[in-house]
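Chemist: Let me see the structure of the following:
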Amino acid sequence: MFLIAVTSCPTGIAHTYMAAEALETAAREAGHEIVVETQGAGGAVRVSQADLDRADAVILAADVEVRDKHRFTGLPTVVSGVKRGISDPAGLIREAEAAARAGVRTSTATSTVPGAAAAPATKVEAGGSVGSRVRQWLMTGVSYMIPFVAAGGIMIALGFMLARIAGGDQGAVEVTQIPITDLIAGFDPTSGMEWAALLFQGGVAAFGFLVAVLAGFIAYAIADRPGLAPGFVAGALSGVVGAGFLGGLVGGFVAGFLALGISRLRVPKAVASLMPVVVTPLLATFATTVVMLLVIGRPLASVQTGLTDGLGSLSGGSIAVLGVVLGLMMAFDMGGPVNKTAYVFATGGLTASAIADSSAALTVMAVVMAAGMTPPLGLALATVVRKHLFTEAERENGKAAWLLGASFITEGAIPFAAADPLRVIPSIMVGSGVTGGLVAAFGSKLAAPHGGIWVTPLISGIPGYLVAVVVGTLVTAALVVVSKSLGRGRQAVRTADEELALVA
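Modeler: This next block holds a predicted model:
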C-alpha cells in the first residue's frame, strides 16, 4: 500500500520528527510505502498532489490541529495523538491497512477552506476530559510563547556576556543603562558595549511579548479567533498590574471563556455576521479589562510577588530539594504534562530583571534543562555498555539519543520507556533527580530556556553543571543496566523451570 502520514506536536520540535521516523520504519517493515509530512516548528513540506492521488490511507498523528486537513477528505483516515506514533507505530500502520481494505471513506474536512490562510495551530478534543482540555489550552499558549522566551533569553544572556568582556565586572550593569535612543541616534559598530546593548534591548523587547502571547493563545485555544484580542489584552494588563506570568495564565482563561460565552449568544441575523470580528472581541475585551483591573489583578499580583520572593529566598538545602523535585518531574513523562509543568515553572521565572540580578530563577532554569538532558543520555550510554540488554531497534535509537539528550530533547527516552516502562522510568527519574539536586547545590545558573549543551557558554558555573549532567547520566545508565539485568536473570530462571516441566 501507499500511505500518507502527518505528524505534529504542540512545540513542533521532538515528538513531531520522532513519530515521523517511527512511522517510516514501521511502514517499511510492513512492506508499504509511506510519505510523512511533518508539521513542525520549521514549517512543513507538503505532500504532493500526486502522492494524494495514489494514497490508500492517511494517518494523522497530531496533538495540534492538522493544517489544510481538507486535502485528505475522502481518504480512509486513522487519527491518533502524536505519542502513539512513537510508542505504537506498527499499530497505526495496521489500522491504516484495515481502513484501506474496508474502503471506509471518511470526511476529514475542517473549517479550513482550500486556499485560505492557515490559522494558528491548536487542538482541543471536544470529547476529552476537563483536565485534558485544560492541559491542551495551556500547552497551546506555551507552545507559542516558547520562541519568544528562547529568542529573548538568549539575546539578553549574550548581551550580558559581551558586556562583561567589553566593560569588565560592571559591564552587565552599564549595558542596562545605555538608552535605546543613543543606539538609534549614533550606533558605534566598533564598540563592544553598544553591541551588547543592542542584544540586550532586542531581548527585552522579545520578553515584552511573553505574557501577552501566553494569554492570547490560551484564549485562542478556548474561543478560536474571537479570543485573540481579549487574550492579548489580558496579558498586557497583567504586566500593568504586576501579576506577571501567573496573571497572564489566569487572564488567558478568563478572556477565552468570556469570548466563548459571548460568541454563543443568539443574536439577530443582521448582527450575526459582525459577531466574530467586531461584537465578540469588543465585548470580551471590555469584560476582560474589568475583570483584570478591578477583580483579579491585585490578588494575582500579590501571589506572583510571593512566589518571586519565595524563590529568591531559597538557598542551600531548600533549593537543592526543589532541584530534586523538578528533576523527577522532568523525567516522569518525558515531555508530557508533568514535564511541561516543570518547564513552564522554570521559563515563567525568566524575566529581564531576573537575568540582570542573576536570581535563583536562573538556577531553576539550569536545573530543568540539565535534568531533561540526562534520560536520553543515560539510555544512550546503557546501549553502549550493555548492548545485549537491548534490541537492535533500541540500539539504533540509542545512537540518536546522544544528540537528542545533548540538545535537551527529553523525548529521546520515550522509545525505551514505551518498551520497558517499569524498569526505565524509575531509573531515569532517579538520574534526573540526582542531576537536579546537584545543579541546585552547585548554584549553576542559566538564562537560555533551550539548547542543551549548545548553550553551555551562557551557563554560570559551568564545571558544576557539567559534573551534574555526567553524574546523572552515569546513575541513569547504571540503574537501567542493573534493572534490565535482574529482569533478564529472572526471565532465564523462568525459562529453565518451564523446560524442566516439559521434560518431566
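Chemist: Every contact and neighbour count from this point should use C-alpha atoms.
Modeler: Fine.
Chemist: Helices of the stretch 51-200 of the chain, residue ranges please.
Modeler: Applying DSSP state H, counting those that start in this stretch to the stretch 51-200 of the chain gives helices spanning 82-87, 89-102, 130-167, 171-175, 180-186, 192-207.
Chemist: And those: which comes nearest Arg28?
Modeler: helix 89-102 (10.1 Å; CA to CA).
Chemist: which helices and strands sit right next to the closest one?
Modeler: helix 15-29, strand 57-62, strand 77-80 (3 or more CA pairs under 8 Å, 6 or more residues apart in numbering; DSSP states H and E).
Chemist: quick one, that helix and strand 57-62 angle?
Modeler: Orientation check (axes from the mean of the first three to the mean of the last three CA atoms, to 10 degrees): helix 89-102 against strand 57-62 gives 140 degrees.
Chemist: which parts of helix 89-102 are buried?
Modeler: Pro89, Ala90, Leu92, Ile93, Glu95, Ala96, Glu97, Ala99, Ala100 (16 or more other CA atoms under 10 Å).
Chemist: my guess is the third one meets Val78, correct?
Modeler: Yes - with the criterion set as CA atoms under 8 Å, Leu92 and Val78 qualify as a contacting pair; they are 7.4 Å apart.
Chemist: and this one, so I can compare the two:
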Amino acid sequence: MKFVAVTSCPTGIAHTYMAAEALEQAGKAAGHEVVVETQGSIGTEEIDDVVIAAADGVIFAADLEVQGRERFAGKPTVDVGVKRGVHEPAKVIEEAVAAVEAGPVAVDTAAAAPATPAKPKDQSTGSKVRQWLMTGVSHMIPFVAAGGILIALGFMLAQVAWGGAEGAIEVTAVDQKALFADFQWGSLQAWSVLLLATGQLAFNFLVPVLSGYIAYGIADRPGLVPGFVGGAAAVMVDAGFLGGLVTGFLAGFIARWISRWKVPKGMRGIMPVIVIPLLSSIIVGFLMLVVLGVPIAGLMSGLTNFLNGLSGDQLIILGAILGAMMGSDLGGPINKVAYTFGTTGLATTGLASDAAQYKIMAAVMLGGMVAPLAMALATTVRKSLFTEQERQNGRAAWLLGASFISEGAIPFAAADPLRVIAASIIGSATTGALSMAFNVTLMAPHGGIWVLPLVGGWIWFLVALAAGVAVSTLVLVTLKEMHFRKTHGGLSSTQISDELADVPASA
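Modeler: The predicted structure is shown next:
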C-alpha cells in the first residue's frame, strides 16, 4: 500500500524527524511505501498533491494541529501522537493498513472544497487541551532561547565593560534610547546594553506569543488577534504566563464560537477581517483587564515570592523533582512542563544574580543533559550490552547531550524503555539536586555546555553533570547486565563477548 504521513512535535526538532524516519523504515519493512511530511521548526515541505491523491491512507503522528489537514480529506486516516510514531511505528503502520481495509471515508465530492476530516473519536479532551497548549509552547520556545541567551550575554559583557559584578546593575540603569541615538561602536558598554535590550524585546513577546498560538490551535487564524491582544493585556496587568494561558484558551474558544455564527451571505466577507477580531478582542480584553487580571497577578506575585523564599533542603528537593521530570520522557510533555517552568522564571524582572529562578534554570538544563550523555558513556564502557546501531547512536548522543537535546536518548528508550527511563530519572534527579546544593545559576534557557561562560559556578555545574551521568550510567549498566544474565543462563555480557571473540573467523 501507499501511505502519506505528517509528523510534528511541540518543539519541532527531534521527535518530528525521528517519527518520520521510523515510519518510513517500518513501512518499508512491511512492504509498504510511506512518504512523510515533517512540519518542524525549520518549516514544512509539503507533499505533492499527486502523491496524496495516489495514497491509500494517511497517518498523522502529531502533537500539534496538522497544517493543511484538508489536503488529506477523504482518505482513511490514523491519528496518533508523535511518540507512538517514534516508539511503535510498526503498530501504527498496521493500524493504517486496517483503516484502509475498513473502507474509504465518505466525502461530499460535490462540495467546492473538501471538508476537514473530523478528529478521531478516541481523542480525549485532555489530548486536545495538551495539543493546544503545546502549540503555544512550541512557538514560544524560540523567543525564550533567543531572548534568554541575548540577555545573559548582555549581563556577561557588562561585567567586563564595567570591570566587575556591579556591571549587571549598571547596564540596567543606562538610558537606552539616548545610547542608541549616539551609539559608540567601540564601546563594550554600548554593546552590552544593545544585547540586553534586544533580548528584553524578544522576551516581551513571550506571553503574547504563548496566548496567541494557544488560541490559534483552538480556532485557527481567527484566534490569533484576540490571543495576542489577551496576552498583551496579561503583561499589562502583571498576570504573566498564567494570564497568558488563560487568555489563550479564552480567546480560542470565543473566536471559534463567533466564527460559527450563522450570518447573512453579505456579512461573511467581513467576519474574519472585522467582526471576529473586534468582538473577540473586546471580550478577552475586558475579562483580563477588568475581571481576571488582578487575582491572577496576585497568584503570580505569590509564586515569585515563594520561589525567592526557597532555600537549603527545599531547593534541593525542588531540583531533584525538576531533574526527574526532565529525564522522565526525554522531550515529551513532562519534560516540557519542567522546561517551561524553568524558562518562564527567567522573564521575571528585577532578579538578583543568585535568584532562585536562575538556580531552577540551571537544574532544569542539567537534568535534560544527563540521559543522552549517560547513553553515550554506557555504550562506550560496556559495548557488549548494546547493538551496533545503539553504539552508533551513542556516538551521536555525546554531542546531543552536551547541547541539551534530551531527545538524543530516545532511540535507547524506544528499544528498552523500562531500564533506560529508570536510569535517566535517577541520574537526572541526582544532577538536579546537586545543582541546587552547589547553588549553580544560569541565565540562558538553552545551549548546554556551549553557554558555560553564562553559568554561575561553572565548575560545580560540570561536577553536578558528571555525577548525574555517572549515576545514570551505573544504574543502566547494572539493570541491563541483570537482564542479560537472566536471559543467557547466568553468563555476563562480557563472558559472551569474550567467547565470541575466541571463535575463528572461518567458523
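Chemist: mind putting the helices of the stretch 51-200 of structure 1 in JSON lines, distance to Thr363 of structure 1 included?
Modeler: Shown next, in JSON lines, are these (distance: least, CA to CA, whole Å):
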{"stretch": "helix 82-87", "distance to Thr363 of structure 1": "30"}
{"stretch": "helix 89-102", "distance to Thr363 of structure 1": "38"}
{"stretch": "helix 130-167", "distance to Thr363 of structure 1": "14"}
{"stretch": "helix 171-175", "distance to Thr363 of structure 1": "18"}
{"stretch": "helix 180-186", "distance to Thr363 of structure 1": "29"}
{"stretch": "helix 192-207", "distance to Thr363 of structure 1": "19"}
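Chemist: most packed of the ones you listed?
Modeler: The highest average neighbour count among the helices of the stretch 51-200 of structure 1, using mean count of other CA atoms under 10 Å, belongs to helix 82-87 at a mean of 24.
Chemist: Tell me roughly how far that helix lies from structure 2 on average.
Modeler: Superposed on structure 2, helix 82-87 of structure 1 shows a mean distance to its aligned partners of 1.4 Å (mean CA distance after the TM-score superposition for structure 1).
Chemist: follow-up on the earlier one: quick one: closest of the helices of the stretch 51-200 of structure 1 to Thr289 of structure 1.
Modeler: Here helix 130-167 is closest among the helices of the stretch 51-200 of structure 1 (CA to CA), at 19.5 Å.
Chemist: so the closest one aligns onto which residues of structure 2?
Modeler: Mapped onto structure 2 using TM-score structural alignment, helix 130-167 of structure 1 covers residues 125-162.
Chemist: which residue lines up with Gly223 of structure 2 in structure 1?
Modeler: So, by TM-score structural alignment, Gly223 of structure 2 is matched to Gly227.
Chemist: for Gly309 of structure 2, same thing?
Modeler: Here Gly309 of structure 2 is matched to Ser313 in structure 1, going by TM-score structural alignment.
Chemist: Mind putting the buried residues of helix 89-102 of structure 1 into a markdown table with distance to Thr190 of structure 1?
Modeler: Formatted as a markdown table, the buried residues of helix 89-102 of structure 1 follow (distance: CA to CA, whole Å):
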| residue | distance to Thr190 of structure 1 |
| --- | --- |
| Pro89 | 55 |
| Ala90 | 58 |
| Leu92 | 58 |
| Ile93 | 59 |
| Glu95 | 63 |
| Ala96 | 61 |
| Glu97 | 64 |
| Ala99 | 65 |
| Ala100 | 65 |
